[in-house]
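A.B. asks: coordinates only, sequence not included:
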């Protein structure tokens, strides 16, 4: 079969602050299904999923469990991969924000943006909500 082109699909990179739930599963099954369909219809399809392993919520949950953040997320990632395997999810890559390749890529792009003047260091004031993982300004809090 002649290839129609390349198709790239990704899930959000999930926050492993607890075990995966039906929402994570729904999204991953949908992405897996779309990837399989694209492959069957002649596309070179690539499916990426993974985890974002940073943030105060993970730090707090790890401390409550008496573990380092890395130990905590390692267990959840292993359970997640086991679940996806049990469900016959066929991803091409599972990226973790703690993977060395990810760390190096982020450092490289941030350095480039900084050198180009696209980003800069500055002070920012706002209240941080660990649960929603966002900063809020007084104006936003009034809305």
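C.D. replies: Structure's in. What do you need? Treat the numbers as computed from the prediction; the structure is a model and nothing was measured.
A.B. asks: only C-alpha atoms from now on, for both contacts and neighbour counts.
C.D. replies: Fine.
A.B. asks: and the helices in the protein?
C.D. replies: In the chain, the helices defined using DSSP state H lie at 22-40, 56-64, 69-86, 100-116, 138-142.
A.B. asks: can you redo those as JSON lines with distance to residue 49 and mean neighbour count?
C.D. replies: Conversion of those to JSON lines gives the following (distance: least, CA to CA, whole Å; neighbours: other CA atoms under 10 Å):
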{"stretch": "helix 22-40", "distance to residue 49": "8", "mean neighbour count": "16"}
{"stretch": "helix 56-64", "distance to residue 49": "19", "mean neighbour count": "17"}
{"stretch": "helix 69-86", "distance to residue 49": "10", "mean neighbour count": "16"}
{"stretch": "helix 100-116", "distance to residue 49": "13", "mean neighbour count": "12"}
{"stretch": "helix 138-142", "distance to residue 49": "32", "mean neighbour count": "9"}
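A.B. asks: another structure for you, compare them:
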């Protein structure tokens, strides 16, 4: 069976989801469903990016710790996917242990190969 992989941008969690987030997920979902209809094994990944200064500032403005702030917003992003009947295979958060583990492994391998160096 032919495999097809599609991913969306991982949404920045400094505010609630908006029409742009929905548009991208719907477009990717149409593509994923079309490939499934063709008999392909589709893996459709989406998720959230929960790091950075904008998230920190938004959390501070809301009077919340950054992790608590993004934990609450992620519920809205997942609810949007459910309401739109998006057929994603997985939802990844940059704060997920599995994401952190893989990032550290990749960084270590790249560093050990000498591909990371002072400019």
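C.D. replies: Yep, that arrived. These figures come from a predicted structure and were not determined experimentally.
A.B. asks: once they're superposed, tell me the TM-score.
C.D. replies: Here the superposed chains carry a TM-score of 0.95, computed using TM-score structural alignment, normalised by the length of structure 2; 119 aligned residues with a CA RMSD of 1.1 Å.
A.B. asks: still on that earlier bit, I'd like to know which of the helices of structure 1 lies nearest to residue 15 of structure 1.
C.D. replies: Closest approach to residue 15 of structure 1 among the helices of structure 1 (CA to CA): helix 56-64, 8.0 Å.
A.B. asks: hmm, back to that, in CSV, list the helices of structure 1 along with distance to residue 3 of structure 1.
C.D. replies: Below are the helices of structure 1 laid out as CSV (distance: least, CA to CA, whole Å):
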stretch, distance to residue 3 of structure 1
helix 22-40, 9
helix 56-64, 42
helix 69-86, 27
helix 100-116, 29
helix 138-142, 49
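A.B. asks: what helices or strands is the longest strand seen in structure 2 leaning on?
C.D. replies: Taking DSSP state E as the criterion, structure 2 has its longest strand at strand 41-49. Packing partners of strand 41-49 of structure 2 (3 or more CA pairs under 8 Å, 6 or more residues apart in numbering; DSSP states H and E): strand 3-7, strand 11-12, helix 19-37, strand 90-93.
A.B. asks: out of the ones you listed, which comes closest to residue 116 of structure 2?
C.D. replies: Nearest of those (CA to CA): strand 90-93, 25.0 Å.
A.B. asks: ok, average deviation of that closest one from structure 1?
C.D. replies: Here the mean offset of strand 90-93 of structure 2 against structure 1 after fitting is 0.4 Å, by mean CA distance after the TM-score superposition for structure 1.
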